[in-house]
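S.K.: Below are the sequence and a predicted model for it; my questions follow.
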Amino acid sequence: MQAFRERLAEAGIDVALITDDDNVYYLTGYYDYLHMEFGRPTILAVPRDGDSVLITPTIDLNSARASAQVERIAPWNDGKGNEWREELPAIVKDAVRVAIEPDQMPPVVRTFLGELVDSGKLADAAAILADLRMIKSDEELQLARHAGQVGQAMMEAGRAAIADGVPEFDVAIATSQAGTRKAAELLSAHYDDAYMSPNTHFLQIMASGETIINTHRRASTRIMRRGEPVFLCFCGMTNFHRFKLGFDRTFWIGEIADMSQAAVYEVAVASQKAALDALRPGVTAESVHAAYAEVIASAGYEYPFRCGRALASQFGFVETAIELPVI
C-alpha cells in the first residue's frame, strides 16, 4: 500500500479508486466478498496522503475487519442512505487528479463517478499497479511456487485417473480432491490465514477423443477410450491464495491411435521451448511470443493465440511439456 501511495505521489495523483478484486487483494489482503456478480460494489480509496477507505457491503463487514489492511472501513447496505455512493463525494471533492482502473471499474460506479469528477481529471491506476506488481516479492514468489505444487498434485492425480472406460468427470473429481488436499497441507504449514479455503475453484477444463478440439470444454459423462488424446487444463482451478496458475497437459491412453496428433503436439512442444529459451530478464513479452509464434507459423499453421499467460499479473506464465505423454 505504501509503495502504491508513493507511485501516486510521483504521478501527481491525489486519490486512486480501486475496484478490481485482485488489485484490492494485492493492496489490502481482502477477498471473497460479494462483488459485481451480485451487484454489490466494493471500492478501495487510496489517497496519496490520508487514510485509505474500503467501501464494502455490510454483509461482508466482519470479513473485511478480519482481513483488510486499511485505515477505515465504510460499510454500506441496500436501501440505506446513498448506499456505496455515500462516501465517494467527500473522497474526491478536493482531488485534482483521480486514478481509476479504466477497463475494470464497474459501469455503474464509473457512471456515478462521472457525475463527480470531470473526465479530464482522471488518470490510469491500472498501469501504475501493473508496473508495481511486475517485480514479485519473496512472499509472492512463495505463493507462485506453492500454486505450482497444487497444480502438479492435480495433474498427477488426473493422469492416474485417466484410463480406457473411465468417464471424464471421474478425472475431474480426482484432480479436485488432490488439489484441495495439497493446498490444505500448504496452508497449514506455511500460512496463518484461517479464512483462505484450500478448495479448488472453477470447473475442470477437459476434453478427450473427438472433443479435443474444444479448447474450454468441461469434464462430462463422456467415456474415454484407448488411443484417444485427453486434454487437462487447470487455468483458473489452481487458485492458491488467489495466485492463478496457467497449467495444462495432453495425454494419450495406452497408445497414439492417430499419429498426426503426435506431429501437432511436437510443434507445440517446440514452440514452447522457443518461448522458454527467449524468456529472460530485460526482454519484452511480445518478443517471447514472437519466438513461439515463429515456430508454429514455420510449421505451416496460422498465426497462433498468445503464448503463456499474462506476464506479471494474476496468472503464472507458461506451461511446460517435455515429451509425448502416453499413459
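M.R.: Here it is on my side, so go on. Please read all numbers here as calculations on a predicted model, not as lab measurements. Numbers count the residues shown, from 1 in each chain.
S.K.: going forward, measure contacts and count neighbours with C-alpha atoms only.
M.R.: Fine.
S.K.: Name the surrounding residues that touch whichever strand or helix holds residue 24.
M.R.: Using DSSP states H and E, residue 24 falls within helix 21-28. The contact list for helix 21-28 (CA atoms under 8 Å, 6 or more residues apart in numbering) reads 1, 18, 30, 31, 44, 67, 68, 69, 70, 129, 242, 314.
S.K.: hmm, 6 Å instead?
M.R.: Residues from elsewhere that reach helix 21-28 (CA atoms under 6 Å, 6 or more residues apart in numbering): 1, 31, 68, 69.
S.K.: next, the one to line up against it:
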Amino acid sequence: MSTPFPASVYAARLDRARALTADAGLDAIVVGPGPDLTYLAGVEGNTIERLTALVIPAAGDPTVVVPRMELAKVRDTAVGALGLAVADWVDGQDPYALVTAAMPEAPARLGVSDALPALHVIPLADRLGLRPELATPVLREGRMIKDAAEIAELRRAGEAIDAVHRRVPGLLRAGRTEREVGADIAAAIVEEGHRTVEFVIVASGPHGADPHHEVSDRVIHDGDIVVVDIGGAVPAGYNSDSTRTYAVGEPDPEVARRIAVLVRAQQAAVDAVRPGVTAEQVDAAARDVLAAEGLAEAFVHRTGHGIGVTTHEEPYIAPGNDLPLREGMAFSIEPGIYFPGAWGSRIEDIVVVTADGCVNLNTTPHALTPAGG
C-alpha cells in the first residue's frame, strides 16, 4: 500500500466522516479528488474529466467510483487495504448512475466536496433532482483536529523547514538576486527532507511590503530587510510553512525597533493559544501589541491559517472568527508589518493546540537575523 499511515487511521477517519454526515442531516456526501480524498483514503491526484468519487452514506458503507484505467492506482491506497467497495467504469458508461447506486434510495440532502467541479456536480444533481450542498462543514471538522500521526508529520515538516532557515543567512548576500537565492532555497527544501517545494518567497527591500511577493530579478543590496517565507510537503504529504526576516548588513535602527515589536506581537499570539480561546482572540493578541506601538495600519492580513495536507485550511486565525480552539488544531501564527515602497517583515511559526496551551513546531530565532553582507 502506498499510503503513509496504517489502514486503521483511514478507517477511523471514514467512520468519523460518516458520523459527521449523519450529524449534519445529510443522507450522503460525495468526495472528489483533492485534499479531502487524500485525507480520507490516501488517494492523491486532481479531478479530471473522468469521474473519481468517494461516496459516504450517512448509514452504510463507503463506495469508490473510479475509471477502470485508474483502478490499480486507487486499489494501491487505503481503498484496497480496507477492502472498500469499488465501482469501476469505462468510457461510454454512466458513472453518475454508479454514484447514485451507492447512496440511499431517493436522498433528500446530498453534500459534495468543494474540490468536485461543476463538470460532475451538475450531471449528478440533474440525475438526483436535487440541489447539492457543500460538504465542507463535515469535511473540515474532521481535518481540523489532527491525530497523533498527523502531528508527528507536521513536526517532521517543521524540523525540515527549520533546517532550511538555518541555511538562509549563508545564501543571502548583497549582489545576488532574489531569484538566485530562491533557487538555492528551493534546492535546500528538498535536500532537508521535503518531497515538494510548495512556495518560496524572497522579498527584499521594498518587495517585503508585498505579503505575496515571490521572487524577482531584483539585486539584493547592503542594508536590505528580506522576508523569507518558505514551505513544502514532506513524503507523507503534510506541509511546512515558516517565515523569518533577515537583515543584509546593518539595519536601520528604527526598522530594527519596529521588527522587535512585531516579534513581541507574534509571541503574544502564541502565548494566547489554548483550548476554549477563540481564533479571533488569538488574532487580537497580536494586533493589540502592534496597535499599542502605532503599527495597527501596517498589519494588513489575518494572523494565521490552518495547515495539514494543504498549506491553507481551517481554522483561520482572523478577526470575526469566533471558533473556539480545540486540542489538536494546527495553524500558523504570522503577523506582519508592511510599509509600501520601503520594507516589510513577517514572523511565522506553526503551532499545535495542546490540553493547556500549544506546542511550537518551529524553533529558529524570531529576532531580526543577520545575513551575509
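M.R.: Alright, I've got the coordinates. Everything quoted here is computed from the prediction, not taken from an experiment.
S.K.: picking that back up, and the helix holding residue 24 of the first structure against the second structure, how far off on average?
M.R.: Here the mean offset of helix 21-28 of the first structure against the second structure after fitting is 0.9 Å, by mean CA distance after the TM-score superposition for the first structure.
S.K.: In the second structure, what stretch matches that helix?
M.R.: Aligned by TM-score structural alignment, helix 21-28 of the first structure falls on residues 34-41 of the second structure.
S.K.: Tell me, how many residues neighbour the aligned partner of residue 67 of the first structure in the second structure?
M.R.: When the second structure is aligned by TM-score structural alignment, the residue opposite residue 67 of the first structure is residue 77. Neighbourhood size, residue 77 of the second structure [other CA atoms under 10 Å]: 20.
S.K.: How much space separates residue 77 of the second structure from residue 135 of the second structure?
M.R.: Counting by CA to CA, to the nearest Å, the gap between residue 77 of the second structure and residue 135 of the second structure amounts to 23 Å.
S.K.: Likewise for residue 223 of the second structure?
M.R.: Counting by CA to CA, the gap from residue 223 of the second structure to residue 135 of the second structure is 50 Å.
S.K.: Look at these two and report which has more neighbours.
M.R.: Legend: neighbour count by other CA under 10 Å for residue 223 of the second structure and residue 135, higher for residue 135 (20 against 16).
S.K.: any idea how far the aligned partner of the more buried one in the first structure lies from residue 314 of the first structure?
M.R.: Residue 135 of the second structure maps onto residue 125 in the first structure when the alignment is built from TM-score structural alignment. According to CA to CA, residue 125 of the first structure and residue 314 of the first structure sit 16 Å apart.
S.K.: what does residue 283 of the first structure give?
M.R.: The value you get for residue 283 of the first structure to residue 314 of the first structure, if CA to CA is used, is 20 Å.
S.K.: quick one, which of these two is more surrounded?
M.R.: For the pair residue 283 of the first structure and residue 314, the greater number of neighbours falls to residue 314 (20 against 10), based on other CA under 10 Å.
S.K.: contacting residues for that one?
M.R.: Per CA under 6 Å, 6+ apart, neighbours of residue 314 of the first structure: 243, 244.
S.K.: Do you have the helices of the stretch 151-300 of the first structure handy? List them.
M.R.: 168-190, 259-278, 285-298 (DSSP state H, counting those that start in this stretch).
S.K.: With distance to residue 146 of the first structure and mean neighbour count as extra columns, can I get those helices in a markdown table?
M.R.: Output for the helices of the stretch 151-300 of the first structure, formatted as a markdown table (distance: least, CA to CA, whole Å; neighbours: other CA atoms under 10 Å):
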| stretch | distance to residue 146 of the first structure | mean neighbour count |
| --- | --- | --- |
| helix 168-190 | 7 | 19 |
| helix 259-278 | 21 | 16 |
| helix 285-298 | 24 | 18 |
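S.K.: May I see these arranged in JSON lines, with distance to residue 321 of the first structure as well?
M.R.: Converted to JSON lines, these look like this (distance: least, CA to CA, whole Å):
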{"stretch": "helix 168-190", "distance to residue 321 of the first structure": "19"}
{"stretch": "helix 259-278", "distance to residue 321 of the first structure": "6"}
{"stretch": "helix 285-298", "distance to residue 321 of the first structure": "14"}
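S.K.: nearest to residue 112 of the first structure, of those?
M.R.: helix 285-298 (35.8 Å; CA to CA).
S.K.: what sits up against that closest one?
M.R.: 271, 274, 275, 278, 303, 307.
S.K.: mind running it again at 7 Å?
M.R.: Outside helix 285-298 of the first structure, the residues that touch it by CA atoms under 7 Å, 6 or more residues apart in numbering are 267, 271, 272, 274, 275, 278, 279, 303, 304, 306, 307.
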